[in-house]
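Asker: Let me see the structure of the following:
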Amino acid sequence: MDQLLAMRTFVRIAESGTFAKAADQLSLPRSTVSKLIADLEDHLGTKLIQRTTRTATVTPEGAEYYERISRLINELQDIDAAARQTKAQPKGRLRVDIGSSLANLILIPALGDFQERYPDVDIRLGVSDRPVDLVSENVDCVIRGGALSDTTLIARRICELDYVTCATVAYVERHGMPNHPTDIETGHNVLSYFSSLTGKAFPLLFRKGDEAYEISARSMAAVNESTAHMTAVVAGLGMSQTFRFMAQPYLDEGTLVPMLEDWGRSFHPLYVVYPPNRHLNARVRVFVDWVTDVFARFDAGKTAAAETRSTPYFTSI
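Answerer: A predicted model of the protein is given here:
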């Protein structure tokens, strides 16, 4: 048995859903494809695929095997490409994970441009505010914000996001406008955003000069997904702090009004992060360069720090 060919064949079947499509993609006779899978299952001692007259369904054991070998096959393709020093268009599957609001408002609207540039790259976009494990979940890269603690990963800073404290006009009419951050602790209802990992709500943060406040006020509702959090703010469920790029359309139309504008909050850094073994992956390289350009348009810190901050670079974190 040609084990590498059998593994490639299994990956094609798992992704296409039929033996016939896999055979066509690999330019192999269908009988050869069937024989390769049978030999591979015998070699492993487990059933990888449940086959019907029309479709092929991966078994639970096959799904686990696929997660491991698809990553291996992609790495082999990258090694081959690097050895040939090819300048061909990147191709293959690219798994990207990103938070909900960043996906819906920034990345997805721009994704058509990436498809036009790299039509042979198959983007698989995981969208949630839940942190993922890149290695165990076979993710090529993620877009993450805030402090990065995993020193085994590679990160590139792509922008810094600004915050705004805001509420609906109706909320302000009911509760008034706070004049100082501490006013929020008495007489105001905060719509909180809480961590999907710890379940704890994030406080509101304010700074002005040498003064800084961390406010944890009464909350009648809390949300752990960014798009839903913005929807809840617009619905008038409470005042909150959110990314300015999300709130700006509602501020422009007058649905939301800003609060405590003379108080700021430190910018929120965003990074595109990937495992070290993806460094030579052509798909990852072109995506990282492209997504850096996309998010540069939302970089609130770019103008303020242009004289002191160098161009983003690849670094261990």
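Asker: only C-alpha atoms for contact and neighbour calcs from this point on.
Answerer: Noted.
Asker: residue boundaries of the strands in the stretch 101-250 of the chain?
Answerer: With DSSP state E, counting those that start in this stretch as the criterion, the stretch 101-250 of the chain has strands at 121-127, 141-145, 154-161, 163-168, 191-193, 204-208, 211-215, 221-223, 240-243.
Asker: most packed of those strands?
Answerer: With neighbours taken as mean count of other Cα atoms under 10 Å, the strands of the stretch 101-250 of the chain reach their highest mean count in strand 191-193, at a mean of 26.
Asker: In which helix or strand does the residue nearest to residue 26 when sequence neighbours are not counted reside?
Answerer: Excluding the flanking residues, the one nearest residue 26 by Cα to Cα, 6 or more residues apart in numbering is residue 9, at 7.6 Å. Using DSSP states H and E, the element containing residue 9 is helix 3-16.
Asker: packing partners for the helix or strand following that helix?
Answerer: Heading C-terminal from helix 3-16, the first helix or strand you meet, by DSSP H and E, is helix 19-26. Contacting helix 19-26 under the criterion 3 or more Cα pairs under 8 Å, 6 or more residues apart in numbering; DSSP states H and E are the following elements: helix 3-16, helix 30-44.
Asker: Please provide the structure for the following sequence as well, for comparison with the first:
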Amino acid sequence: MDQLLAIKAFSRVVESGSFTRAADSLNMPKATLSKLVQELEAHLSVRLLQRTTRRVTVTAEGREYYEKALRILRDLEDIDACFNALRSKPRGHLRVDIGGSTARDILIPLLPDFFDRYPDITLDLGVSDRPVNLISDNVDCVIRGGPLADSSLIARLIGHATLITCATPAYLKASGVPAYPDELRNGHRLVSYLSPLTGKPFPLRFERQGEKVEITSAHRIGVNESNGHLAAGLAGLGIIQTFSYSLSSILRRGDMVEILRDWRPAGYPFHLVYPQNRHVTQRLRVFIDWLVARFPARVAGEGESGT
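Answerer: Alright, predicted model coming up:
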């Protein structure tokens, strides 16, 4: 038995909750991975995992073994990373998950610079506003806006975005320009951004001189993806609230007009998030450092007119 490989196989099953996902993430056949775990259990004379046709659960002994083995794996990875960093450039494969408009307007336009700096790194982007499970989906990191719900993850604040409320000139000509947020409750059509996780609309948020207002009036249309949400606003379906980085060129062209500028809410936080039980590889480290240096100005819309 290759004990180190067996430990890696067992640990990945624990992290992903599935033999199939664990085998995929390690690029080995499921039968090979299953045999490695069985050999490890025989070697230890203890049951580490309980298997049924529907699920895999970790035994108490398996949980204890995983926690001890994880420290060993981290130490070995740190040793490898230290020596690799001394003699080689960052290389390998990264999987990054990011929301639709943030990918389109922020990350993808920056990527030529990243690949110029690190030509030996390949990148797979999962572009969706729906949250992913970093462990079971084998994602290296995610870039997300808003409050963080999972305290088991490591999060690094990478910037704040400006939320802007706007509508098309045709809509405002027909419906009037609101002077106060409360006017949105009476007669105005709203295009809501729906939570991709719950399906519930996010309220429109406003703030001025310490006064905070949230508008949760019924919407004419709700969209659970950021690019579609913006498209609905551009089509004149109603008033939207979205990020300035998606609106800069649209506002410059006059396709939409900002309203309630004095009521812009506080900056919306964006974080880069990765699992705390996953080793930070050299390629992930350079990606994080690069993004921290480049992301804040772009997400804040610095140097862009019209916002």
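Asker: relative to strand 141-145, how tilted is the one helix or strand residue 273 of structure 2 maps to?
Answerer: Assessed by DSSP H and E, residue 273 of structure 2 sits inside strand 268-275. Using axes from the mean of the first three to the mean of the last three Cα atoms, to 10 degrees, the direction of strand 268-275 of structure 2 lies 160 degrees away from that of strand 141-145.
Asker: mean shift between the helix or strand that strand 268-275 of structure 2 is followed by and structure 1?
Answerer: The first helix or strand that comes after strand 268-275 of structure 2 along the chain, using DSSP H and E, is helix 282-300. Its matched residues in structure 1 lie on average 1.4 Å from helix 282-300 of structure 2 after superposition (mean Cα distance after the TM-score superposition for structure 1).
Asker: Do I have it right that residue 299 of structure 2 meets residue 160?
Answerer: Yes - with contact taken as Cα atoms under 8 Å, residue 299 of structure 2 and residue 160 are classed as touching, separated by 6.5 Å.
Asker: Following element in sequence after the longest helix anywhere in structure 2, please.
Answerer: Criterion DSSP state H: the longest helix present in structure 2 is helix 60-87. Once helix 60-87 of structure 2 ends, the next helix or strand along the chain (criterion: DSSP H and E) is strand 92-98.
Asker: which residues sit against that following strand?
Answerer: Identification of contacts with strand 92-98 of structure 2 by Cα atoms under 8 Å, 6 or more residues apart in numbering yields 120-129, 132, 138-144, 283-284.
Asker: per the alignment, residue 62 of structure 2 corresponds to what in structure 1?
Answerer: Pairing criterion TM-score structural alignment: no partner of residue 62 of structure 2 within structure 1 is identified.
Asker: how much space is there between the closest residue to residue 141 of structure 2 other than its chain neighbours and residue 19 of structure 2?
Answerer: With sequence-adjacent residues excluded and distances taken as Cα to Cα, 6+ apart, residue 141 of structure 2 is closest to residue 274, at 4.5 Å. Computed as Cα to Cα, to the nearest Å, the residue 274 of structure 2 to residue 19 of structure 2 distance reads 22 Å.
Asker: One more: residue 183 of structure 2?
Answerer: Noted for residue 183 of structure 2: a distance of 55 Å to residue 19 of structure 2, by Cα to Cα.
Asker: So which of the two has more stuff around it?
Answerer: residue 19 (23 against 12; other Cα atoms under 10 Å).
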